[in-house]
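*Asks:* Return atomic coordinates for the entry below.
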Amino acid sequence: MVCFSFNEMNAKKTLIGLGLGQIISLLSTFLSFAASEVTRKGINAPTTQSFMGYLSLAIVYGGIMLYRRPGIKVKWYHCLLLAFVDVEGNFLVVKAYQYTSLTSVMLLDCWAIPCVMVLTWVFLKTKYRMMKISGVVICFLGVVMVVFSDVHAGDRAGGSNPVKGDLLVLAGTTLSAACDVGEEFFVKNGDMIELLAFLGTFGTIVAAVQISILERGVLKEIHWSTETILLYLGVALALFLLYSLVAVLIQTNGATMFNLSYLTSDMWAVLIRTFGYHEKVDWLYFLAFATTAIGLIIYSMKEKDEEEQRMFLDEEDGESLRTRLIVAST
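*Replies:* The predicted structure is shown next:
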């Protein structure tokens, strides 16, 4: 039986992870509202929005990297592949909203979490004990409550092609999961500034090529009013902050924690609609938010047996070191 205690938590790391996760979730919520506003204006150019974010990363972190002039720690073609996967993952998920319902996207977007857990277990050798698995399950229960709430409220719009939309969501979330795991590897084994600089630079290039192929005609028809320009600048700033904070969260708490925190973005959207726009929502939303928050806290807790095992290994290493020193001195 696994025992645990709140006293066993690394309080600082836990609070930073939970706090950063919810800031990221709020930024994601803002981006969702911004994307809806762009769509309402009749602009169908999802890659163009991502382009502004990648460009801001390239300018800021690329400038910092050039100023520091560090030795390059990662292979440039690895970062190019990571950027390509990230751009296409974002594009596929946004594209899916044209074909399937919001409820389906919310449910299938959770597919990223088991993908991340499997990929980190296989490639990064991350071990998930019962406590973390329990936290993930509780988070999923919170999301299921949101889905049932939508159904209870009458959100049954199926979209023009639900099967195609669902497949796009699954493909996009799988790519996003792979990108998150790759980013976790790079930030834990390299330099975070370097990663963000390369991700921004190559993301800008990939997005620019895709825009020239798929969205060039749409951009010619856009009426660039002051409101539209400010909206795109706001999206660029939000994406810059999002990617910057995601890198910090993944470095300190891992890709799984990031994806679990991301689940609350839809719930923040509900709260904004409730208190900002005075819309009525089902009571299950609030229960779902609380359930997901509890799941995040449980996932962040350290298990007693894991801590004891680490202490035992540290003592064992220390004893081995003392033995080697005694032998060397004699």
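
*Asks:* C-alpha only now, for contacts and for neighbours.
*Replies:* Fine.

*Asks:* Spatially nearest residue to Tyr54 (excluding sequence neighbours)?
*Replies:* Closest residue to Tyr54 apart from its sequence neighbours, by CA to CA, 6 or more residues apart in numbering: Gly200 at 4.3 Å.

*Asks:* Against Ala58, how distant is that neighbour?
*Replies:* Separation of Gly200 from Ala58 (CA to CA, to the nearest Å) stands at 4 Å.

*Asks:* Ok, Ala34 next?
*Replies:* 22 Å.

*Asks:* Specify which residue of those two has the higher count of neighbours.
*Replies:* Using other CA atoms under 10 Å as the criterion, Ala34 and Ala58 rank with Ala58 on top: 23 against 17.

*Asks:* That one: which element?
*Replies:* helix 46-68 (DSSP states H and E).

*Asks:* Check which helices and strands that helix sits against.
*Replies:* In terms of contacts (3 or more CA pairs under 8 Å, 6 or more residues apart in numbering; DSSP states H and E), helix 46-68 is packed against helix 76-96, helix 192-214, helix 226-253.

*Asks:* Compute the inter-axis angle for that helix and helix 226-253.
*Replies:* 60 degrees (axes from the mean of the first three to the mean of the last three CA atoms, to 10 degrees).

*Asks:* ok and helix 46-68 relative to helix 192-214, angle-wise?
*Replies:* 150 degrees.

*Asks:* element containing Leu313?
*Replies:* helix 304-329.

*Asks:* before we move on, what about Asn44?
*Replies:* Using DSSP H and E, no helix or strand contains Asn44.

*Asks:* surely it meets Val218?
*Replies:* Yes - with contact defined as CA atoms under 8 Å, Asn44 counts as touching Val218 (6.9 Å).

*Asks:* and these two? which has more neighbours close in?
*Replies:* Asn44 (17 against 13).

*Asks:* Now do the same contact list for the more buried one.
*Replies:* By CA atoms under 8 Å, 6 or more residues apart in numbering, the contact set of Asn44 is Val38, Val218.

*Asks:* if you set the cut-off to 7 Å instead, what comes out?
*Replies:* Listed by CA atoms under 7 Å, 6 or more residues apart in numbering, the contact set of Asn44 reads Val218.

*Asks:* How about Val206?
*Replies:* Phe84.

*Asks:* Show residues contacting stretch 14-21.
*Replies:* Under CA under 7 Å, 6+ apart, the answer for stretch 14-21 is Leu245, Leu249, Asn253, Phe258, Ser261, Ser300.

*Asks:* got the contact list for the strand or helix carrying Leu287?
*Replies:* Element membership for Leu287 (DSSP H and E) is helix 284-300. The contact list for helix 284-300, computed with CA under 7 Å, 6+ apart, reads 14, 131-132, 135-136, 138-139, 142-143, 145-146, 149, 260-261, 264, 267.

*Asks:* switch to 8 Å and redo it
*Replies:* 9, 14, 17-18, 131-146, 149, 257, 260-261, 263-264, 267, 270.

*Asks:* Mind giving me the ChimeraX select for those residues, buried ones only?
*Replies:* In ChimeraX, this line selects whichever of the contacts of helix 284-300 come out buried by 16 or more other CA atoms under 10 Å:
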select :9,14,17,18,131,132,134,135,136,138,139,140,141,142,143,145,146,149,257,260,261,263,264,267,270
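
*Asks:* Also this sequence, please, to line up against the first:
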Amino acid sequence: MAQNAHEEVYGNKGDDIGPTESTHVQPKGVSASAVSSENERGLGQAEPASNVDGVNPVLEDEAQSKGKWFQYVRTKQFWVVMLLGQVLAICITSTNTLSSLLAMEGTSIPAFQSFFNYVLLNLIYTSYTIYKYGFKKWGRLILKDGWRFFILAFFDVEGNYFVVLAYRYTTILSAQLINFWAIVVVVLVSFLFLRVRYHYTQYAGILLCVGGMGVLFGSDHLTGSNAFPAANEVKGDLFALLGATFYGLSNAFEEFLVSERPLYEVVGQLAFWALFINGTQAGIFDRAQFRAAVWSPKVGGYLTGYTLILTLFYSLAPVVFRLSSAAFFNISLLTGSFWGVAIGIEVFHLSIHWMYPIAFVLIILGQVLYFARQSMLAEAVKPWLGEGQERGHAGLGTAKRRVERPGVVV
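*Replies:* You can find the predicted model right below:
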């Protein structure tokens, strides 16, 4: 995505949390003194944050930490990423649980169910984008780059649709176990199209996380302790697999976009186009289910909870994409199966088998191993932004922001 094509639209692109200075991230193999102080959008020249020797401390630490073990694990950013990953896992598990509860109440409206989430996201992020850009620049944004966000929104809507649809036919545990396929999709897309090259420790970390999922899967099927009736488990699992594919495509594309643009713009545009796609799909496919749905205060409560939690999920996910990657985002969600059973103890009267805590620990260890050979900036440095990250956006969670403001955590 060429930088110059966006400058006309985003004359005041700004920062996710306010304007900052802009400095190139140090390319691999280039000394810190070679990093320029050129401003990202031509808003004036600014000197990079530096120590007494005139060297940026973040860039200096980045250069010295490459190729060493557990450098990133020792940073505050690592713990922020791990915490955010678990918050997102609990969020997605909560929405899955609410989808199951709605289906049990006789209300299965997979397209319409996500409609309110997109409405709320538009109220928050599209409104703020219009406030920042004005109607004229916002309109030009839609005309110039709307097609990119349309594709992102299509992937996202279909992912939500098929995953929610899966709960009409299969169990919550079965559908969650299918989600590991999204990791495969993300890794393939990132490797083939985004020029991401994974270290062998990252592959090992992913495999260890998937192994933890295998322990969950094995304990569930060997004991049968958490099994409950499914209308058509095979059909439901196929829908979940298709939804996971769309989720993988959506995650990789969103990571690409949010690294170049402000968070509020990406989320706002995603919600804007998704509103039309989702509304059309609901009108076509959900009419019969909508008429047959059971409407009650309990159903209204479930829909409200689903919407609020999913909106939080959409707000935090881009920060994780910036701090780490779509691949780590997806392996973080694997602990959702553990949280799902933990929630299910009260909601569905499930039981935790002794293998579940072991599986949870394996997944967490896999996530730590994933970062074992990462440098201080880790995956916040995106290969598609150029060696100096010159096409990147200096927003919350980006490498560019941390170079400009060494004192910030994210």
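
*Asks:* Tell me how the two chains score on TM-score.
*Replies:* Once superposed, chain against chain, the TM-score is 0.84 (TM-score structural alignment, normalised by the length of the first structure); 307 aligned residues with a CA RMSD of 2.7 Å.

*Asks:* circling back: which of the contacts of stretch 14-21 of the first structure count as buried?
*Replies:* Among the contacts of stretch 14-21 of the first structure, the ones that count as buried by 16+ other CA under 10 Å are Leu245, Leu249, Asn253, Phe258, Ser261, Ser300.

*Asks:* Same list (these) but as TSV, adding distance to Ala238 of the first structure.
*Replies:* Formatted as TSV, those follow (distance: CA to CA, whole Å):
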residue	distance to Ala238 of the first structure
Leu245	11
Leu249	16
Asn253	21
Phe258	17
Ser261	17
Ser300	26
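
*Asks:* nearest to Pro162 of the first structure, of those?
*Replies:* Ser261 (26.5 Å; CA to CA).

*Asks:* That closest one -> the second structure?
*Replies:* Using TM-score structural alignment, the partner of Ser261 of the first structure in the second structure is Ser332.

*Asks:* Tell me if Tyr169 of the second structure really is in a helix.
*Replies:* No - judged by DSSP: H, G, I helix; E, B strand; the rest coil, Tyr169 of the second structure forms no part of a helix; its state is coil.

*Asks:* burial measure for it, as a count.
*Replies:* Quick note: Tyr169 of the second structure (other CA under 10 Å) scores 22 neighbours.

*Asks:* Same check on Phe185 of the first structure?
*Replies:* The number of residues packed near Phe185 of the first structure is 18, by other CA under 10 Å.

*Asks:* hang on, it packs against Leu124?
*Replies:* Yes - judged on CA under 8 Å, Phe185 of the first structure makes contact with Leu124 at a distance of 7.3 Å.

*Asks:* Spatially nearest residue to the residue nearest in space to the middle of the second structure (excluding sequence neighbours)?
*Replies:* Centroid-nearest residue in the second structure, with CA atoms, centre = their mean: Ala317, separated by 3.6 Å. Take Ala317 of the second structure and drop its neighbours on the chain: the residue closest to it by CA to CA, 6+ apart is Leu88, 7.3 Å away.

*Asks:* what residues are up against that neighbour?
*Replies:* Counting by CA under 8 Å, 6+ apart, Leu88 of the second structure has contacts Phe313, Leu316, Ala317, Ser332, Leu333.

*Asks:* what's the counterpart of it in the first structure?
*Replies:* In the first structure, Leu88 of the second structure lands on Ile24 (TM-score structural alignment).

*Asks:* Which helix or which strand is home to that match?
*Replies:* Per DSSP H and E: helix 11-40 holds Ile24 of the first structure.

*Asks:* Tell me the buried residues in that helix?
*Replies:* By neighbour count on 16+ other CA under 10 Å, the buried set for helix 11-40 of the first structure is 14, 17-18, 20-32, 34-35, 38.

*Asks:* So what's the gap between it and the chain middle?
*Replies:* Remark: helix 11-40 of the first structure is offset 9 Å from the chain centroid, using CA atoms, centre = their mean, to the nearest Å.

*Asks:* what about it, how far off from the second structure?
*Replies:* Comparison of helix 11-40 of the first structure with the second structure after fitting gives an average deviation of 1.1 Å (mean CA distance after the TM-score superposition for the first structure).

*Asks:* quick one: that helix to helix 76-96, angle?
*Replies:* Using the same axes, to 10 degrees: helix 11-40 of the first structure against helix 76-96 is 60 degrees.

*Asks:* so helix 11-40 of the first structure versus helix 284-300, what angle?
*Replies:* 140 degrees.

*Asks:* Look up how far Ala372 of the second structure lies from the residue mapped onto Phe140 of the first structure from the second structure.
*Replies:* Applying TM-score structural alignment, one finds that Phe140 of the first structure aligns to Val210 in the second structure. Distance of Val210 of the second structure to Ala372 of the second structure, given as CA to CA: 17 Å.

*Asks:* what does Gly106 of the second structure give?
*Replies:* Gly106 of the second structure is 47 Å from Ala372 of the second structure, by CA to CA.

*Asks:* residues contacting Phe70 of the second structure?
*Replies:* Applying CA under 8 Å, 6+ apart, the residues contacting Phe70 of the second structure are Phe371, Ala372, Arg373, Gln374.

*Asks:* same thing but 10 Å
*Replies:* Val368, Leu369, Tyr370, Phe371, Ala372, Arg373, Gln374, Ser375, Met376 (CA atoms under 10 Å, 6 or more residues apart in numbering).

*Asks:* From those, list just the buried residues.
*Replies:* Val368, Leu369, Tyr370, Phe371, Ala372, Arg373, Gln374, Ser375, Met376.

*Asks:* Check the alignment and tell me where the third one lands in the first structure.
*Replies:* Pairing criterion TM-score structural alignment: the partner of Tyr370 of the second structure within the first structure is identified as Tyr299.

*Asks:* Check the gap between its match and Thr264 of the first structure for me.
*Replies:* From Tyr299 of the first structure to Thr264 of the first structure the distance is 15 Å (CA to CA).

*Asks:* Over in the first structure, find the residue span stretch 99-108 of the second structure aligns onto.
*Replies:* So stretch 99-108 of the second structure sits over residues 35-44 in the first structure, by TM-score structural alignment.

*Asks:* Would you work out how far apart the start and end of the matching stretch are?
*Replies:* First-to-last residue span, stretch 35-44 of the first structure, CA to CA: 10 Å.

*Asks:* how far does that stretch sit from the chain's center?
*Replies:* 23 Å.

*Asks:* Alignment lookup: Glu255 of the second structure to the first structure.
*Replies:* Per TM-score structural alignment, Glu255 of the second structure is aligned with Glu184.
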